[in-house]
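Peer 1: I'll drop the sequence and a predicted model, then ask my questions.
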Amino acid sequence: MAKYSSSPDSYVYPGTDVLINKEGIKDAATLCIAESNSYLFASAALKAHPVKGNFDFNHLQQIHQRLFGDLYEWAGQARTVDISKGTSRFANHQYIEQSARQLLRQLQDENYLRDQQADTISERAAHYLGELNAIHPFRDGNGRATRHFIGQLVKEAGYAIQWENISQQQMTDAAILSFHGDVSELASLIKDNLKALTVRK
């Protein structure tokens, strides 16, 4: 489903806000169901067989492609239109790749959050999640793809984020705050739902 304001928008069927899709579905409700079903299957497959990458932009693109590629031709590709949601206007499409690559390059300097305690991991994971939300690199599916990305990052650091315990409204409220520079609520949500996978010294 097209949930954002964008004009002009080559991603939707003319005269509608329905995203052009491989199934040719032009009814919004039907596409919503099809996308949900496709995502559930792809998400489970991705968890079972994660993307092998370096937590760079290409890694995030592969995750997005795996999650949404069965339904959308543009899955995994940086959007080519500018979009906004409510009062939040996301990064200009011309600077998406540059901004995302520059941001995620910092992860290497932080050793991908490994050997860190829960507080630090929560704070830094929230930082990257918030920044990726502000960039919003894809036409749709950004939140789901970035949660998989951050979840895999944190898992390789020895923790699991229990996203299922966080409501959509909680995520939305925290994302809005992070968009305006305050990631404290996002960090708190992550910390409250962070589970150690191994005994840490």
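Peer 2: Okay, I see it. Numbering: from 1, shown residues only.
Peer 1: contacts, neighbours, all on C-alpha from now
Peer 2: Noted.
Peer 1: what about residue 129, which helix or strand?
Peer 2: Assessed by DSSP states H and E, residue 129 sits inside helix 118-135.
Peer 1: and the longest helix anywhere in the chain, what does it pack onto?
Peer 2: For the chain, the helix that runs over the most residues, judged by DSSP state H, is helix 28-48. The elements that helix 28-48 packs onto, with contact taken as 3 or more C-alpha pairs under 8 Å, 6 or more residues apart in numbering; DSSP states H and E, are helix 57-68.
Peer 1: For the chain, just list every one of the helices.
Peer 2: 28-48, 57-68, 96-109, 118-135, 142-156, 168-179, 184-192.
Peer 1: among the ones you listed, which is nearest residue 80?
Peer 2: helix 96-109 (9.2 Å; C-alpha to C-alpha).
Peer 1: what about the closest residue to residue 146 other than its chain neighbours, neighbour count?
Peer 2: With C-alpha to C-alpha, 6 or more residues apart in numbering as the criterion, residue 146 has its nearest non-adjacent residue at 6.7 Å, and that residue is residue 129. Neighbour count for residue 129, taken as other C-alpha atoms under 10 Å: 22.
Peer 1: try this one side by side with the last:
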Amino acid sequence: MLDNKLGINNSTDLAREEERISKKKAVELFENNILDQLESGKFSTLQTIHQYLFEDIYEFAGKLRAVNIAKGNFRFAPVMYLEVALKNIDDMPQSNFDEIIEKYVEMNVAHPFGEGNGRSTRIWLDHILKNEIGKVIDWSQVDKEDYLLAMERSPIKDIEIKYLLKNALTDEIHSREVYMKGIDHSYYYEGYMTYKTEEL
């Protein structure tokens, strides 16, 4: 149960309110052209996205996590190396599809926030794709199970995630409907996320 600004102490109620509020905020990001003012591929942009989505819910919105986290047997970047990892990700090239997905995979490994990484990072990914190659992902075309397995294996072998996402590319970069599919699917994809945390 995460500490929250809403005073909710039931995990089901918190999940429902988190979804409602963060979806509303995600729509504002799109409709108010806030994303258009941000530099693509930078951690500072991901930080802005995360803060905007969750600032009404969590004190830690936009702030680096202070605990080590793992999912199953996979450990995300240790806190002590997190800032260095993010600096390295900032410096990664992003001139074509393969480079952009490699950057996305590394940001997933970094997992810089305590909650809401997937939602924020998928918006961040589409922002890079839109700016660099004039495409975005139609997330409704990406199978949940295939995606989760591909992301799990991606730090070792990224060919699967590249194949899945490449086949879901669309040039409808100004479509509110396509953007909203990404937001709606964020919750569909993230239902599996149960983190083990280790206080530092």
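Peer 2: The structure has been received and is ready for your questions. These numbers were taken from a predicted model, which means no experiment stands behind them.
Peer 1: before we move on, the earlier item: what's the helix holding residue 129 of the first structure in contact with?
Peer 2: The contact list for helix 118-135 of the first structure, computed with C-alpha atoms under 8 Å, 6 or more residues apart in numbering, reads 90-91, 96, 99-100, 103-104, 113, 142-143, 146-147, 150, 154, 175, 178-179, 183-184, 186-188, 190-191, 194.
Peer 1: Could you rerun that using 7 Å?
Peer 2: By C-alpha atoms under 7 Å, 6 or more residues apart in numbering, the residues outside helix 118-135 of the first structure that reach it are 90-91, 96, 113, 146, 150, 175, 178-179, 183, 186-187, 190-191.
Peer 1: Closest to residue 53 of the first structure out of those?
Peer 2: residue 150 (12.7 Å).
Peer 1: Contact partners for the alignment partner in the second structure of that closest one?
Peer 2: Residue correspondence to the second structure (TM-score structural alignment): residue 150 of the first structure is matched to residue 125. Shown in contact with residue 125 of the second structure (C-alpha under 7 Å, 6+ apart): residue 104.
Peer 1: Tell me the spacing between residue 125 of the second structure and residue 71 of the second structure.
Peer 2: For residue 125 of the second structure, the distance to residue 71 of the second structure equals 21 Å [C-alpha to C-alpha, to the nearest Å].
Peer 1: again, but for residue 7 of the second structure
Peer 2: Distance, residue 7 of the second structure to residue 71 of the second structure, by C-alpha to C-alpha: 27 Å.
Peer 1: quick one: the most centrally placed residue in the first structure and residue 59 of the first structure, what's the gap?
Peer 2: The first structure has residue 146 as the residue nearest its centroid, 2.2 Å off, counting by C-alpha atoms, centre = their mean. According to C-alpha to C-alpha, residue 146 of the first structure stands 11 Å off from residue 59 of the first structure.
Peer 1: Residue 151 of the first structure too?
Peer 2: If you measure residue 151 of the first structure against residue 59 of the first structure using C-alpha to C-alpha, the figure is 13 Å.
Peer 1: Trace residue 90 of the second structure over to the first structure, please.
Peer 2: That one, residue 90 of the second structure, aligns with residue 104 by TM-score structural alignment.
Peer 1: and the aligned residue in the second structure for residue 19 of the first structure, how many residues sit next to it?
Peer 2: Alignment note (TM-score structural alignment): residue 19 of the first structure maps to residue 2 of the second structure. A count of nearby residues for residue 2 of the second structure, using other C-alpha under 10 Å, gives 13.
Peer 1: What lines up with residue 74 of the second structure in the first structure?
Peer 2: Aligned partner of residue 74 of the second structure by TM-score structural alignment: residue 88.
Peer 1: what does residue 149 of the second structure align to in the first structure?
Peer 2: Using TM-score structural alignment, residue 149 of the second structure pairs with residue 173 in the first structure.
Peer 1: Give me the neighbour count for that match.
Peer 2: Applying other C-alpha under 10 Å, we find 12 residues neighbouring residue 173 of the first structure.
Peer 1: Please report how far it lies from residue 105 of the first structure.
Peer 2: Plainly put, residue 173 of the first structure is 27 Å away from residue 105 of the first structure if you go by C-alpha to C-alpha.
Peer 1: just residue 82 of the first structure next, same as before
Peer 2: 24 Å.
Peer 1: quick one: which of the two has more around it?
Peer 2: Using other C-alpha under 10 Å as the criterion, residue 82 of the first structure and residue 105 rank with residue 82 on top: 20 against 16.
Peer 1: Looks like that one contacts residue 92 (just checking).
Peer 2: Yes. Using C-alpha atoms under 7 Å, residue 82 of the first structure makes contact with residue 92 at a distance of 5.6 Å.
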